[in-house]
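In: got a predicted structure here, sequence first:
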Amino acid sequence: MRLKDKVAIVTGAGRGLGLGIAEKLAKEGAKVVIADVSPAADAVEKIQKNGGCASFFVANVANQEDVQNLVKYTVDTYGTLDIMVNNAGINRDGMLHKMSVENWQMVIDIDLTGTFYGTQEALKYMREKNEGRIINISSGSWLGNLGQGNYAAAKAGVVGLTKTAARESARKGITCNVICPGFIETDMTLKLKEVNDGAAWASMEQRIPMGYAGKPEDVGNMVAFLASDEASYITAEVVNVGGGMIV
């Protein structure tokens, strides 16, 4: 229970990776606000059945007012905000010479600008109390990846944004770190098992030195550590959680 009585927001936590992160934080004792673009009653119920404390707030992270209201709801409901996990993201893959402006902008708006809004609003509150943890979810794709020019640009932006936030906030007792998941089992990636009789999935696993895809809880474990007092002297770091896939 490293996070007992701490209050956390996890964006994009209605399912998949975000839900895995929220579940881990709740198991460690945190009160978790699950933010997503649609009601996440099932996610809240799952956490509560396991003895955790959770609620949900409907928010589009690409909308600044929604994010402002999310932070206000959290502080009004639980009295504080200790941990901000900016996880919400989408991908709209395509080769650069074929990519539509709409798909470029949509990914930038949610993956990068949404992370900016979440980081900014959390910092406004955390700087007043001289304490806090901001953990932003990037991706191994920030180093560049075929067919993901928009996603790679957004996730690289998340790294730069977080390092800047860390430098600006360190004297205020706030740590800001980035986690880069590798190939993780989520609703999105599991669709690859249906491509070419699973050949696409097998190809991805062959790129992982450990030989298998990670699970959301693998990322959740790192989030919980970085959110804890044990990581109080760690900031501005980029941590890969990918079984050796990200070099």
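Out: On my side now, so go ahead.
In: okay, CA-based contacts and neighbour counts for the rest of this
Out: Noted.
In: residues in contact with the spatially most central residue of the chain?
Out: Centroid-nearest residue in the chain: residue 87, 2.1 Å away (criterion: Cα atoms, centre = their mean). By Cα atoms under 8 Å, 6 or more residues apart in numbering, the residues touching residue 87 are 10, 11, 12, 13, 18, 115, 136, 137, 138.
In: ok, and what's touching the lengthiest strand in the chain?
Out: With secondary structure taken from DSSP state E, the chain has its longest strand at strand 174-181. Contact partners of strand 174-181, identified using Cα under 8 Å, 6+ apart, comprise 126-127, 130-140, 158-159, 162-163, 165-166, 169, 219, 222-223, 226, 232-242.
In: chain center to it, what's the gap?
Out: 9 Å (Cα atoms, centre = their mean, to the nearest Å).
In: that one: which residues count as buried?
Out: 174, 175, 176, 177, 178, 179, 180, 181 (16 or more other Cα atoms under 10 Å).
In: show me where this protein has helices.
Out: For the chain, the helices defined by DSSP state H cover 16-27, 41-49, 64-78, 101-107, 114-129, 149-169, 187-190, 199-206, 216-227.
In: and residue 55, which of these is closest to it?
Out: Closest to residue 55 of the helices of the chain is helix 41-49 (Cα to Cα; 5.8 Å).
In: what comes into contact with that closest one?
Out: Here helix 41-49 has contacts from 13, 14, 15, 19, 23, 26, 34, 53, 54, 55, 56, using Cα under 8 Å, 6+ apart.
In: do stretch 130-146 as well
Out: 81-87, 95, 115, 119, 122, 126, 148, 151-156, 158-159, 162, 172-182, 223, 226-227, 240, 246.
In: for ChimeraX, write the select line for the buried members of the residues you listed.
Out: To isolate the buried ones among the contacts of stretch 130-146 in ChimeraX, judged by 16+ other Cα under 10 Å, type:
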select :81,82,83,84,85,86,87,115,119,122,126,148,151,152,153,154,155,156,158,159,162,172,173,174,175,176,177,178,179,180,181,182,223,226,227,240,246
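In: try it against this one:
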Amino acid sequence: MRTVKKLESKVAVVTGAAQGIGAAITKRLMEDGADVVVALDLNLEQLEATAKELDAAGKQVVAKKCNVADKEEVAKVFGEIMDEYGKVDILVNNAGITRDAMFHKMSQEQWDQIISVNLSSLYNTCKVVVPKMREQNYGKIVNISSTSAWGNAGQTNYAATKAGVLGFTRSLAKELGGKNVTVNAIAPGLIETAMTKAMPEHISSMALMLCPLARMGQPEEIASVASFLASDDSSFVTGDCIQVSGGFLMA
């Protein structure tokens, strides 16, 4: 007897999918049966390598270059996705960057870059996807925030965007609940990615001391929660934020 996978017949889009958490989420959605997972990233070469590794046949994971901070490019790429697949059932807004600096040394460019990539990108992608989800009376939006949303020295720009992700998530969830569209967030703690490997050792060591599980998380541990929120297993969950931080935050 054939087992139906929980994301069967679904079309998913994952931003920032070339590596780390985004690549792990793409892999998990693929494994959980999504008909197609469109992986977006600005680094097309790395993205295509990831997509090929996940799906050598190129039938289930599709790589597309996209600068999610550019609303015109987002509209173009998502238009292509809609034309090709007819819908987007699942949107995972994962793309994000850091430009850390103490506030008195932070440049306008460091501020603007973080705002455009980490926060304005949600407006850009959702602006295209939400009308279709409302029309089809179904959708799952998962936004990646961070425990930095609760404040972190040297990250006023990053923390502001990740706190903004939470406000955006809750507000959009209230607007779309009547249309059977859920909107949720995940707040990862210290996860072993290229981004965290670039952190000064004394900073990461200090963070680990505050983590009850006393280790870094793995991208796959974020991906499993993202898959839950992208599936009908989470049908009565919306406007929420799941902290996946090894107990770093307990609030």
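Out: That came in fine, so what should we check first? No experiment lies behind these values; they were computed from the predicted model shown.
In: count the residues that sit near residue 228 of structure 2.
Out: Neighbour count of residue 228 of structure 2, defined by other Cα atoms under 10 Å: 17.
In: need the counterpart of it in structure 1.
Out: When structure 1 is aligned by TM-score structural alignment, residue 228 of structure 2 is paired with residue 225.
In: hmm, that match is touching residue 234, no?
Out: No - taking Cα atoms under 8 Å as the definition, residue 225 of structure 1 is not a contact partner of residue 234, at 10.3 Å.
In: pull the contacting residues for the counterpart of residue 240 of structure 2 in structure 1.
Out: In structure 1, residue 240 of structure 2 lines up with residue 237, judged by TM-score structural alignment. Residues near residue 237 of structure 1 by Cα under 8 Å, 6+ apart: 163, 176, 177, 178.
In: tell me how far the third one lies from residue 132 of structure 1.
Out: Put plainly, it is residue 177 of structure 1. From residue 177 of structure 1 over to residue 132 of structure 1 the distance is 12 Å, taken as Cα to Cα, to the nearest Å.
In: kindly report the same for the second one.
Out: If you measure residue 176 of structure 1 against residue 132 of structure 1 using Cα to Cα, the figure is 9 Å.
In: thinking again about what came up before, switch the contacts of residue 87 of structure 1 over to a markdown table; also include distance to residue 198 of structure 1.
Out: Compiled in a markdown table, the contacts of residue 87 of structure 1 are given as follows (distance: Cα to Cα, whole Å):
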| residue | distance to residue 198 of structure 1 |
| --- | --- |
| 10 | 31 |
| 11 | 30 |
| 12 | 27 |
| 13 | 27 |
| 18 | 25 |
| 115 | 33 |
| 136 | 31 |
| 137 | 27 |
| 138 | 26 |
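In: tell me which two of the residues you listed sit farthest apart.
Out: 13 and 138 (15.0 Å).
In: more neighbours, these two?
Out: Set residue 13 of structure 1 next to residue 138 and count neighbours by other Cα under 10 Å: residue 138 wins out with 31 against 27.
In: counterpart of the more buried one in structure 2?
Out: With TM-score structural alignment as the criterion, residue 138 of structure 1 matches residue 145.
In: any idea which of the helices of structure 1 is most buried?
Out: Highest mean neighbour count among these (mean count of other Cα atoms under 10 Å): helix 16-27, with a mean of 26.
In: what range does it cover in structure 2?
Out: Helix 16-27 of structure 1 corresponds to residues 20-31 in structure 2, going by TM-score structural alignment.
In: now the match of residue 240 of structure 2: how far from residue 125 of structure 1?
Out: 22 Å.
In: residue 163 of structure 1 too?
Out: Going from residue 163 of structure 1 to residue 125 of structure 1 by Cα to Cα gives 19 Å.
In: also residue 119 of structure 1?
Out: Look at residue 119 of structure 1 and residue 125 of structure 1: by Cα to Cα, they are 10 Å apart.
In: ok, residue 145 of structure 1 next?
Out: Separation of residue 145 of structure 1 from residue 125 of structure 1 (Cα to Cα): 36 Å.
In: what does residue 133 of structure 1 give?
Out: Taken as Cα to Cα, the span from residue 133 of structure 1 to residue 125 of structure 1 is 11 Å.
In: ok, residue 141 of structure 1 next?
Out: Taking Cα to Cα as the measure, residue 141 of structure 1 and residue 125 of structure 1 are separated by 31 Å.
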